[in-house]
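>>> Just need the structure, nothing else, for what follows:
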Amino acid sequence: MNILLIDDDIVDIKSIQRSISAEHSGYMLTEANTAEQALNLIENDNFDVILLDYMMPKMNGIEMLLELKRRSWLNKMAVVMISNEHSESIILKSIDAGAQDFLLKSEVTAGQLKRALLQAKKRFELEKKLVDSYQQVKELAENDHLTGLYNRYYFGEALQRSIIANRTYRANLAVMQLDLDNFKNINDSFGHDIGNTLLQEMAVRFKGILKQNDLVARIGGDEFAFILTSFSSPLYIERIAQRILTLVTHPVIIEQRHIHVTGSIGIALHPLNGHTAEDLMRYADIAMYRAKQLGKNKACLFEDNMERDFQRKYRIEIGLRHANEHGDLAMHYQPIVDTKTRQVISCEALIRWPNAKIATNPQEFMNIAEESRLINSLGRWIIETAIIEQTTISKKLGYEIIMTINLSPLQLRDHDLPAFIQDCLTKHSSKGENIVFELTETALLESDNSVHHSVSAIKELGCLIALDDFGTGYSSISHLLTFPIDIVKLDKSLLDKVHVLPRYYHILKGLSHMLHQLRISVVAEGVESAQQVAICSELNIERIQGYYFSKPMAQCSLYVTIQDLNKRASNLN
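Reported below is the predicted structural model:
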């Protein structure tokens, strides 16, 4: 055992030398008369145990322990404090400062010293194991096992400390939250192993761009958060955010695949936007969702009105969940008329929320349903309710009415959706040929394998597929070729512009001709005047829908309205 004795009393040194020599146990003793001399020896040699005199000139034993701790040397060796003074206070101070044991010099014998040294060394080993175990647990508690970044817990603690420091130095601090756009599609398309590798690569990129005092953490599945300090202007933060977005968009090559992904960033500033860690995290999160709403692959700085918008959306979401669970939603139906016969041949099912406590419209609350993932359960209720109404109204009228049902992009990623539709058709004795599912072009723009699979599977059930909002600016002819489209619904804006810009007449004429060549039926939406009906008839648009014939109506009024429209059509013919 390699022992360092630190003592300035020659008599005490000789006594301890005799006690150690009496054991003949292979102990190696080195003496130091001052703290400075001892520190030099410790720096250049490895000692198992230090015998440290409590009363030393210039630096006493406690101060020596604190210096060893400051230099991180105290966790490398055991320490036994020795003293001529017996005091419980001194003993406790020594133990608290890091000593493993305490001995009175007057009571030191060869056997007692040996036991003290062995016990101190063993106690030190046990303490070291405990410290190492604590460090492992601490690392597990504070670090993300997948990426090696800090986790949400550590990020929150670090943010609290940064805010306190920021108040002291009156500096600036920014919190950024980044979410990878449509990351679920990566996992669904390529598997979770590739998704995990992508996250690991993003972590490496993020760490490489930050300054020494900045911090990045993974706080969720595909969510990262940053603490940025020491900047003079929000413009600097926006530049950093843009650099991070550029890093994200660079393709990642995994298993010879080029994986492309984008991100959305929300930014909150201290003290401009908030004064607590909770507020800054919440505001950065709100700003991030605003960035997604603006089209993704963007960075957005928090503004006060975002909080009001967020609270409104939150209240609508809570109310919508309650309405969905308690049957407070209703379906309305708008007739679609055959252009030649003016007979009602189909209806579009449209959801309504008649008793909403917050004034909202279907477009707003259905967007919120998508963002909150409520759309899957709500969408299934819409599908089944509309299919039930299709069979009910057909029996009343004595002929088959076709029912049109809207599907959102998220519903199309539900692998079980086709099976659910099949169950509804069987359960309610409805035929697939009498059900049309409307898709938006934005859904097809984000298409992946799951969307193609769902559309094809629904088509195999005999159902028809309609492409809605055609001509709104997203139109792509390729969708008509890559998806089994049966019907195209021309957006209301095209028909509205015919009288303002005559060339729109020729655009409509060209679209109608092209679609008929592809054997795709055409429906004109938003028909509100006899003149528009006449234009649709001239252009051979087979079906028309709009307020000219009927507004959307509740189920209880639908049968009477259809009968009335059919009667008027018979009189015209």
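>>> From now on I want contacts and neighbour counts done on CA atoms only, so please keep to that.
Fine.
>>> At the geometric centre of this structure, which residue sits there?
residue 223 (4.6 Å; C-alpha atoms, centre = their mean).
>>> how close does that one sit to residue 497?
Applying C-alpha to C-alpha, to the nearest Å, the value for residue 223 to residue 497 is 44 Å.
>>> structure for this one too, so we can compare:
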Amino acid sequence: MYFDLDGFKGVNDSFGHEIGDAVLMEVCRRSKKILRNGDLISRLGGDEFLILLHNEPNELELFQISERLVGDLNKPFHIQSWEIQIGVSIGIARASDSNFNVSEFVSNADIAMYRSKMAERSSHTIFVPEMMEDNKRRLLIANSIASAIKHDEFSIHYQGKVDADEVVVGYEALIRWRSAALGVVSPAEFIPIAEQSGKILQITKWVIKRVCMEFEQILAVQKNDVVVSLNLSAHDIKNASLVGYIKEMFTLYKIDTKHIEFEVTESAYLENFDAANGFLTQLRQMGCSIALDDFGAGYSSLGYLTQIDLNTLKIDKQFVDNLNVSKRSTLVTKTIIEMAKQLNLKICAEGVETREQADFLLANGCHQLQGYFFAKPVSLEELLKG
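Next up, the predicted model:
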């Protein structure tokens, strides 16, 4: 069994390494209580652990041990005066599937663990040989990113945002990849792989430069003060050098920063709170605006909103989808809008796909709407055609 802790990076960032170390020790203590006599647990490094289960446990025993690990490690950790919540992703492999080769054995469990992490927080997955093909594809994608940049396989599509009068007032820049070797690769697939493999910064820099290069043409299409939004990942906002690169591109392409907005997801912001604050403060000082994306889909802790300087709150698509379907979701959406107004924030709802959703959001005070009902993402060439 190969497991790592979901959200542990945020523990070290928020509470310090002393608290983080105490959490790791408590993880070991809780795990050992679940294991049988003869089972071995070791810390591989960081927040990664290996468990060697002896005597070939059957499917039921594996399930019971995994469920108990997930359940016990999901319970809050009380460390000093703090209550800390983490999760765990578990991958399980059998030695026989790797012909008892130790490195392949561990690698198989790691592959299964990655599948758990992609599926949902706090889950467990048993390795099957078919996963090797998925792993090969992940490696191929990760290793193809530099080449894709070099051979100009990426492109930017722009999705319009409209105001209350349904006039286009902005665009979100969305990356697309048409690979010579892999065909069309979805951002939902390659962005997480790029983050995990340390390649996301290359992609972010490419997007920033390309948007700057295309910016004059975009402004020519829209006569009003259109704003173009660019996305930053959790990895980007931890990299202080990226600020210098952004300044360099803005200077090189003579970008008026009042036309630029940076979007960061709620979960990325809160996992790196201090780093995000410092990073985004510098962008605001340049004259850019800041939007908090996917609001309500992550931590949903309201206290931090008083500690950060935002311009826009983006309501997550999951709330928009359930408008007038779920009473609770509808109420939460109305509450988010009202709260944002009280905080003098602009409100943008994403994933708007019906007239009914649009009417509800506008009636309740949304300033901007984004979604297929108004516009799908289109290439610059299509945008210029009108």
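>>> related to what we said a few turns ago, quick one: residues contacting the nearest residue to the residue nearest to the centre of the first structure once chain neighbours are set aside.
Distances taken as C-alpha to C-alpha, 6 or more residues apart in numbering place residue 179 nearest to residue 223 of the first structure, at 4.6 Å, with adjacent residues excluded. Neighbour list for residue 179 of the first structure: 222-224, 263-265, 288 [criterion: C-alpha atoms under 8 Å, 6 or more residues apart in numbering].
>>> can you map out the strands along the stretch 1-150 of the second structure?
2-6, 40-45, 48-52, 77-79, 82-84, 87-92, 123-126 (DSSP state E, counting those that start in this stretch).
>>> Need those in a markdown table (columns: distance to residue 171 of the second structure).
Listed next are the strands of the stretch 1-150 of the second structure as a markdown table, based on distance: least, C-alpha to C-alpha, whole Å:
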| stretch | distance to residue 171 of the second structure |
| --- | --- |
| strand 2-6 | 33 |
| strand 40-45 | 42 |
| strand 48-52 | 40 |
| strand 77-79 | 43 |
| strand 82-84 | 38 |
| strand 87-92 | 36 |
| strand 123-126 | 37 |
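>>> So for residue 215 of the second structure, which of those sits nearest?
strand 2-6 (38.4 Å; C-alpha to C-alpha).
>>> how much does the closest one stray from the first structure?
Strand 2-6 of the second structure differs from its equivalent in the first structure by a mean of 3.3 Å after superposition (mean C-alpha distance after the TM-score superposition for the first structure).
>>> ok, longest strand in the second structure?
Counting by DSSP state E, the longest strand found in the second structure is strand 168-179.
>>> Provide the aligned range in the first structure for that strand.
Aligned by TM-score structural alignment, strand 168-179 of the second structure falls on residues 344-355 of the first structure.
>>> which of the residues in the matching stretch are buried?
344-353 (16 or more other C-alpha atoms under 10 Å).
>>> re earlier: winner for burial among the strands of the stretch 1-150 of the second structure?
strand 87-92 (a mean of 26; mean count of other C-alpha atoms under 10 Å).
>>> Give me the helices and strands touching that strand, please.
Helices and strands touching strand 87-92 of the second structure, as assessed by 3 or more C-alpha pairs under 8 Å, 6 or more residues apart in numbering; DSSP states H and E, comprise strand 2-6, helix 59-74, helix 102-119, strand 123-126.
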